[in-house]
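Engineer: Below are the sequence and a predicted model for it; my questions follow.
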Amino acid sequence: MSLRKFALLLLCLSLMIAGCSNAPDASMAPRTVDSVDLQRYQGTWYEVARLPMFFQRNCAQSEAHYTLKTDGNIGVLNRCRTENGEWQEANGTASPQVPGKTDKLWVVFDNWFSRMVPGLAKGDYWVLDVDDRYEHALVGSPSRKYLWLLSRTPQISTAVRERMLAKARQQGYDTSRLIWRAADADIGK
């Protein structure tokens, strides 16, 4: 086989492999809000539903506490209540993926993995929707693998739930796989 034919074959194989990639097309990425007022966003958010990350596999209820830091980043305290009623906590920091933009954040938790491989330990936190009063938020990952429906209160009305689900579906998230917050009475039985 000539060098020219080999190079052409290699190019074709490379294009075929690239076409099989599961990575979402950047032009098809979920749309985020234009801007998030981090001052108003800070505080406690209750997770009403989620397409969970691995570390959330045993969570019955989750909540996040965000604190705006003087450097413009956000202190993150995630709490997870397990089925047996125990609380687990993770501390981290959220920072803008693009300086000066607040809709897409990187979150890094302070754990052994993030200290061992800091570049790989950050997660996407894209704010897809937040209402005018900063009472409800829809947060996801650009891969659409993870999604969180957040509220300032542990429960939401049916109207708010349907609005949030519709927005998530419009963005291409599979809401049929959502895990909903367990009722307080069901935990620790």
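Structural biologist: Here it is on my side, so go on. Bear in mind the structure is a predicted one, so any value in this text is a computation, not a measurement.
Engineer: C-alpha only now, for contacts and for neighbours.
Structural biologist: Will do.
Engineer: how far out from the middle of the chain is the helix or strand containing Ala137?
Structural biologist: Using DSSP states H and E, Ala137 sits in strand 136-140. Centroid separation for strand 136-140 versus its chain: 8 Å, with CA atoms, centre = their mean, to the nearest Å.
Engineer: now stretch 27-43
Structural biologist: In terms of CA atoms, centre = their mean, the centre of stretch 27-43 is set 12 Å apart from its chain centre.
Engineer: same question, stretch 12-20
Structural biologist: The answer for stretch 12-20 is 30 Å, by CA atoms, centre = their mean.
Engineer: likewise stretch 72-87?
Structural biologist: With CA atoms, centre = their mean, you get 14 Å for stretch 72-87.
Engineer: tell me which residues in it are buried?
Structural biologist: For stretch 72-87, a neighbour-count test (16 or more other CA atoms under 10 Å) marks Asn73, Ile74, Gly75, Val76, Leu77, Asn78, Arg79, Cys80, Arg81, Thr82, Glu83, Gly85 as buried.
Engineer: Check stretch 27-36 too.
Structural biologist: Those would be Pro30, Thr32, Val36, for stretch 27-36 by 16+ other CA under 10 Å.
Engineer: quick check: angle from the next helix or strand after the strand holding Ala137 to strand 136-140?
Structural biologist: Downstream of strand 136-140, the first helix or strand assigned by DSSP H and E is strand 147-151. Interaxial angle, strand 147-151 versus strand 136-140 (axes from the mean of the first three to the mean of the last three CA atoms, to 10 degrees): 160 degrees.
Engineer: Structure two is appended below for comparative analysis:
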Amino acid sequence: MFKSISKVGFGAVILMMLNGCLGMPKGVEPVTGFELNRYLGTWYEIARLDHSFEDGLSQVSAEYSINEDDSVKVINRGFSDQDQQWSEALGKAKFVDGSDEGYLKVSFFGPFYGSYVVFELDKENYQYAFVSGPDLDYLWLLSRTKKVDQEVIERFVSTAQSLGFKTNELIFVEQK
């Protein structure tokens, strides 16, 4: 069973994450040569900086597809071990500048948008992505698979640390 997006929790607090902020942390640059059609589909959260909207969630994933208005449909899901149920948030994303740049704005509630910055991407196979939000408090390692090579994790941590993210606070997400 899924919790409704209208309930306080995973979906409702995503607004707090986005906080209506665009922009990106100093030093973070969105990838260029971004191809949305290759990015669509399911991504698994491997690591994150934790926030109340994801507190206690495992098996977190994001599903990206195209809406009828050409925006990107975003469905975030995670399993709450405490509640023994899935939480889900439905949103949409749009490119901030051009569609060939990994810089999007994401909204889970009406007109409020926040940054979604893909700053590293396996451009050959689109198998992993490093993503930030509008500031150093938001960071994710996403993968097409539920596990990634240790080399990717080490590069993620090293890159994030060099940009000023608090990598000692990373949560490594349980995926089943």
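Structural biologist: Great, that's in hand. Note that this is a predicted model, so its numbers are computed, not measured.
Engineer: In structure 1, what residue corresponds to Gly133 of structure 2?
Structural biologist: Under the alignment (TM-score structural alignment), Gly133 of structure 2 pairs with Ser141 in structure 1.
Engineer: What is the burial count for its match?
Structural biologist: 20 (other CA atoms under 10 Å).
Engineer: Tell me the counterpart of Pro30 of structure 2 in structure 1.
Structural biologist: By TM-score structural alignment, Pro30 of structure 2 lines up with Thr32.
Engineer: Which parts of structure 1 are strands?
Structural biologist: Taking DSSP state E to define them, one finds strands in structure 1 at 43-51, 59-68, 74-82, 87-96, 104-109, 122-130, 136-140, 147-151, 179-180.
Engineer: and the third one, which stretch of structure 2?
Structural biologist: Okay, so that is strand 74-82 of structure 1. Per the alignment by TM-score structural alignment, strand 74-82 of structure 1 matches residues 72-80 in structure 2.
Engineer: swap in the shortest one?
Structural biologist: The counterpart of strand 179-180 of structure 1 in structure 2, using TM-score structural alignment, spans residues 171-172.
Engineer: quick one: that stretch to structure 1 mean distance?
Structural biologist: The superposed stretch 171-172 of structure 2 is, by mean CA distance after the TM-score superposition for structure 1, a mean 0.8 Å from where its aligned residues fall in structure 1.
Engineer: Which residues does that stretch contact?
Structural biologist: Stretch 171-172 of structure 2 is contacted from outside by Ile46, Ala47, Arg48, Leu49, Asp50, using CA atoms under 8 Å, 6 or more residues apart in numbering.
Engineer: How about stretch 90-99 of structure 1?
Structural biologist: By CA under 8 Å, 6+ apart, stretch 90-99 of structure 1 touches 72-79, 102-110.
Engineer: Could I get the contacting residues of Ser107 of structure 2?
Structural biologist: Neighbouring residues of Ser107 of structure 2 by CA under 8 Å, 6+ apart: Leu15, Leu18, Gly91, Lys92, Ala93, Tyr113, Gly114.
Engineer: Checking the residues you listed against structure 1: which ones persist?
Structural biologist: Contacts conserved in structure 1 for these, counting by both residues aligned by TM-score structural alignment, their matches' CA atoms under 8 Å: Gly91, Lys92, Ala93, Tyr113, Gly114.
Engineer: how about the last one, what's its partner in structure 1?
Structural biologist: Okay, so that is Gly114 of structure 2. Gly114 of structure 2 maps onto Gly123 of structure 1 when the alignment is built from TM-score structural alignment.
Engineer: Was I right to think that match contacts Trp106?
Structural biologist: Yes - the pair Gly123 of structure 1 / Trp106 is scored as a contact, 5.5 Å apart, by CA atoms under 8 Å.
Engineer: Compare those two (neighbour count), which wins?
Structural biologist: Trp106 (17 against 14).
Engineer: Return the residues in contact with the more buried one.
Structural biologist: If a contact means CA under 8 Å, 6+ apart, then Trp106 of structure 1 has Ala94, Ser95, Pro96, Gln97, Lys122, Gly123, Asp124, Tyr125 as its contacts.
Engineer: Now for the residue lying closest to the fourth one once chain neighbours are set aside, how many residues are close by?
Structural biologist: Among residues not flanking Gln97 of structure 1 along the chain, Leu105 sits closest, at 5.1 Å (CA to CA, 6 or more residues apart in numbering). Burial of Leu105 of structure 1, expressed as a neighbour count using other CA under 10 Å, amounts to 22.
Engineer: go on, Leu147 of structure 1?
Structural biologist: Neighbour tally, Leu147 of structure 1, other CA under 10 Å: 26.
Engineer: can I assume it is in contact with Ala137?
Structural biologist: No - here Leu147 of structure 1 does not reach Ala137: they are 10.7 Å apart, not a contact under CA under 8 Å.
Engineer: contacting residues around Leu51 of structure 1?
Structural biologist: Taking CA under 8 Å, 6+ apart, we find Leu51 of structure 1 in contact with Lys145, Tyr146, Leu147, Trp148, Arg177, Leu178, Ile179.
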